[in-house]
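Asks: Could you look at this predicted model? Sequence included:
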Amino acid sequence: MPASRGLPVLRPPAFAGRLHDARTATALGRWLGVALAVCFLTGLVSHFLQQPPPWLLPHLPSRPSWGYRLTQGLHVAVGLAAIVLLFAKLWAVYPRLFVWPPLRSVRHALERLSVAVLVAAGVFEVLTGLLNIAEWYPWPFSFVPVHYAVAWVVAGSVLLHIAVKAPEIRAHWSRRSPGTLALPDEERDGPDRRALLLGVGAAVGAVTVTTVGQSFTPLGALDLLAPRHPGYGPQGLPVNRTARAAGVTAAAVRGWRLEVRGPEPYGLTLAELAELPQHRVRLPIACVEGWSMDADWTGVRIRDLLARAGAPPGSGLRVVSLEVAGAYRVMDMGREYADDPLTLLALRLNGEVLSADHGHPARIIAPNRPGVLQTKWVTRLEVV
């Protein structure tokens, strides 16, 4: 702008940092891209297991029994690592926010648009995901559908960003790339760049080691920063939602009777249920917050209860809880789960009668299933 008496001349800020360059941004972008891809794919698995469309429900697989534990553990562990990578990437590229003129061409406008959407959506995803694993929701919207929708925005903006930046990415992908050969600045900045990347890698490692123990139990002793610790809780298992929080009182359980609806409906008291053939399985509880823990469960096979109700082969199941209200008070289970011999209406946990917080008098336990669908305080089963 022309100088006027008493007014300063406005100029874009100048940056002297040597590592705010395309080579550093590309190196960090490789790691961040892998992290976002893993989070996106494992997030799709979690979403479709929790809220499957009707056409998919009968076909959801019950095996491997540890499948959801692995995918959701990866989702949360890699998502936490992505926080470090995202802010390191932003540090490397933030001087480009101040380029002048701000829009030089259609391609440059698309590039800046993709960056704006990617940064906004990426920061939203990692920070809301972080608050979700801590079970703190300081916003007016429902976390699950919004987090899922914004994940698609992140995926689309990443693809657009890669398409727009493809020439620079190719030029700086490796030390042997044409854009980085025999460049004095590249030789000068090499040690500093390696130190930066080692520092970022160390930060990612520290975050992972101090949180992944909530699902990878061999590292449970190092689980210092995660909100859950394996082995801590009633009967040696963590609890997300207590009986009190769910509104399940001792009076509600008094005189409990299981109702099974089907072609040949019937009911069972807790004593009658305990007299049926009991089976013991070892399965993990794996929650969307990322924690998981193996436990021994004892109870009656769901497929035996459905057969007694005259359910035709290939039937699914609807489960209703005593819980007063909640998004998962009613749960649908496809035929793969209902017919799996590992799927139980559990009465005991680790050899003891279920505590109130773990779903007394009866709860569902099934393989390869999110914890929110392992319905507690079951009062009714319906053949579907």
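Replies: Yep, that arrived.

Asks: Every contact and neighbour count from this point should use C-alpha atoms.
Replies: Will do.

Asks: Pro184 versus Glu382, what's the distance?
Replies: 72 Å (Cα to Cα, to the nearest Å).

Asks: can you check Val34 too?
Replies: 30 Å.

Asks: tally of neighbours for Val173?
Replies: Careful, residue 173 is Trp; it's not Val. Using other Cα atoms under 10 Å, Trp173 is surrounded by 21 other residues.

Asks: That one against Ala27, yeah?
Replies: Yes. Between Trp173 and Ala27 there is a contact under Cα atoms under 8 Å: 7.1 Å.

Asks: hang on, the earlier thing: of Val34 and Pro184, who's got more company?
Replies: Neighbour tally, Val34 and Pro184, criterion other Cα under 10 Å: the higher count belongs to Val34, 13 against 10.

Asks: Wait, a helix at the more buried one?
Replies: Yes. Applying DSSP: H, G, I helix; E, B strand; the rest coil, one finds Val34 inside a helix.

Asks: how far does the lengthiest strand in the chain sit from the chain's center?
Replies: Ranked by number of residues, the top strand in the chain under DSSP state E is strand 292-301. In terms of Cα atoms, centre = their mean, to the nearest Å, the centre of strand 292-301 is found 22 Å from the chain centre.

Asks: That one: which residues count as buried?
Replies: Buried residues in strand 292-301, counting neighbours by 16 or more other Cα atoms under 10 Å, are found at 292-295, 297-301.

Asks: Kindly report the same for stretch 63-82.
Replies: 63, 65-82.

Asks: Equivalent analysis for stretch 214-221, please.
Replies: 214-217, 220.

Asks: what's next to that stretch, contact-wise?
Replies: Around stretch 214-221, the neighbours that count as contacts under Cα atoms under 8 Å, 6 or more residues apart in numbering are 69, 73, 209, 212-213, 223, 226, 228-230, 286, 290-293.

Asks: Below is structure B, check it against A:
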Amino acid sequence: MRSRFFPPVFKGRLHDARTATSIGRLLGVAFVVCFVTGLISHVMQHPPAWAADGLPSRPVWGYRLTQGLHVASGIAAIPLLLAKLWAVYPRLFVWPPVRSVRHALERLSVAVLVAAAVFEVATGLLNTTQWYPWPFSFVPVHYAVAWLVAGSLVLHIAVKAPEIRAHWSRRSPGTLALPEEDGPDRRSLLAAVVAAAGAVTVTTVGQSLTPLKDLTLLAPRHPDHGPQGLPVNRTAAAAGVGRISAEHYRLTVAGPRPFTLTLDELRGLPQHEAELPIACVEGWSKSAHWTGVRVMDLLALAGAPPHARVRVVSLQTRGGYGVSEMGHEYARDPLTLLALHLNGRELAPDHGYPARLIAPNRPGVLQTKWVGRLEVLS
């Protein structure tokens, strides 16, 4: 005897288009902010050849702001996404599953959008804790799936545009057909969702918005916790950097007039100070007081041309980002330092002793530590 499929019946209220549209507006804003700031972060970390020399070094807090917004909007999107899925999940069980070409496109866009969105917020959240329980490289996959989310979201909005338009506001004609008694419940639901998004934001954003640092109950990092009052992502031990003695350290500057400096000679050059933030891709950031030699002065000693780029090479033996490159905007900025001191004290080993790069408006992973070589690039 052939059995017949009976889709489940959902009797709960608020699983309707009006509720889904109201939550979707908030989720859409979070996704757009997260996507745009994510693009900025990716270009800053992995600039294409045509943009490498055009990346700006000012404002000094630029990357701190955009990456802080990226992580904050991504975390805020988590309760919004869960609420959105709760509002629409009964539609996953509609029967028949495909009714027309338009319906098939709608369901395809929803399937791709849901899978990609859940993947993005889940992997992004784990990245803030530096936990990678997967075999693939996080950065390129996260970047590629971000475009998948954006494309499927545009397709989904295009397919659902008539319904979205009908339920966009209280004055929209489509809202008149909804039961009036659901209004208070819907407002309560939206208030709870906004409160949840606000709560996770307030209790995590202090890792970059330091005036709220005492509220970082859920943040994986506190901006004050770390050697010399500044967090670190990779320790000297994790980077394979052993004890570097002042007597044996040498800085090599390769250019038209190459030279090598001992640590004492580096300390003997004119020292400059700068108040600059470390802004990490995982979302935390904090300003600190740095003292060291201006990179532009070292380039001048090496006879570098005005628009030369610079490759910075670390003494680390393990881990990524052991080599970084700077366009001339960074290299010639008077605030870009080869820092020897942090907050008035000699650099701790985990902060890059004996010398590290610190530049304005630059991702933390590119602020190379344990610098052993500068190469002038034409």
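Replies: Thanks, I have it. The structure displayed is predicted, hence computed values, not measured ones.

Asks: quick one on the thing from earlier: of all pairs in the buried residues of stretch 214-221 of the first structure, which one is the farthest apart?
Replies: Ser215 and Gly220 (8.0 Å; Cα to Cα).

Asks: Please report the distance of the corresponding residue of the second structure for Gly314 of the first structure from Pro360 of the second structure.
Replies: Aligned counterpart of Gly314 of the first structure in the second structure: His307 (TM-score structural alignment). According to Cα to Cα, His307 of the second structure and Pro360 of the second structure sit 18 Å apart.

Asks: Equivalent analysis for Ala279 of the second structure, please.
Replies: 10 Å.

Asks: Equivalent analysis for Gln207 of the second structure, please.
Replies: When Gln207 of the second structure is compared with Pro360 of the second structure (using Cα to Cα), they lie 19 Å apart.

Asks: One more: Trp370 of the second structure?
Replies: From Trp370 of the second structure to Pro360 of the second structure the distance is 18 Å (Cα to Cα).

Asks: Same question for Phe93 of the second structure.
Replies: Counting by Cα to Cα, the gap from Phe93 of the second structure to Pro360 of the second structure is 52 Å.

Asks: Of these two, give the one with the bigger neighbour count.
Replies: Legend: neighbour count by other Cα under 10 Å for Phe93 of the second structure and Pro360, higher for Pro360 (27 against 13).

Asks: After alignment, which residue of the first structure pairs with the more buried one?
Replies: So, by TM-score structural alignment, Pro360 of the second structure is matched to Pro367.

Asks: tell me the contacts of its match?
Replies: Taking Cα under 8 Å, 6+ apart, we find Pro367 of the first structure in contact with 62-66, 283-284, 337, 342-343.

Asks: Can you tell me which of those end up in helices?
Replies: Under the assignment DSSP state H, the contacts of Pro367 of the first structure contribute Tyr337 to helices.

Asks: What's Trp131 of the second structure aligned with over in the first structure?
Replies: Match for Trp131 of the second structure (TM-score structural alignment): Trp136.

Asks: neighbours around that match, how many?
Replies: Neighbour tally, Trp136 of the first structure, other Cα under 10 Å: 10.

Asks: just the one 4 residues further on next, same as before
Replies: Residues lying near Pro140 of the first structure (other Cα under 10 Å) number 6.

Asks: Trace Ala339 of the second structure over to the first structure, please.
Replies: Per TM-score structural alignment, Ala339 of the second structure is aligned with Ala346.

Asks: Need the nearest residue in space to that match, chain neighbours excluded.
Replies: In this structure, Ala346 of the first structure finds its nearest non-sequential neighbour in Gly299, 4.1 Å apart by Cα to Cα, 6 or more residues apart in numbering.

Asks: what's the burial count for Gln278 of the first structure?
Replies: 15.

Asks: how about it, what's its partner in the second structure?
Replies: Using TM-score structural alignment, Gln278 of the first structure lines up with Gln271 in the second structure.

Asks: again with Val207 of the first structure
Replies: Alignment note (TM-score structural alignment): Val207 of the first structure maps to Val200 of the second structure.

Asks: What strand or helix carries that match?
Replies: According to DSSP states H and E, Val200 of the second structure maps onto helix 183-202.

Asks: helices or strands up against that helix?
Replies: The contact analysis (3 or more Cα pairs under 8 Å, 6 or more residues apart in numbering; DSSP states H and E) places helix 183-202 of the second structure against helix 17-45, helix 62-88.
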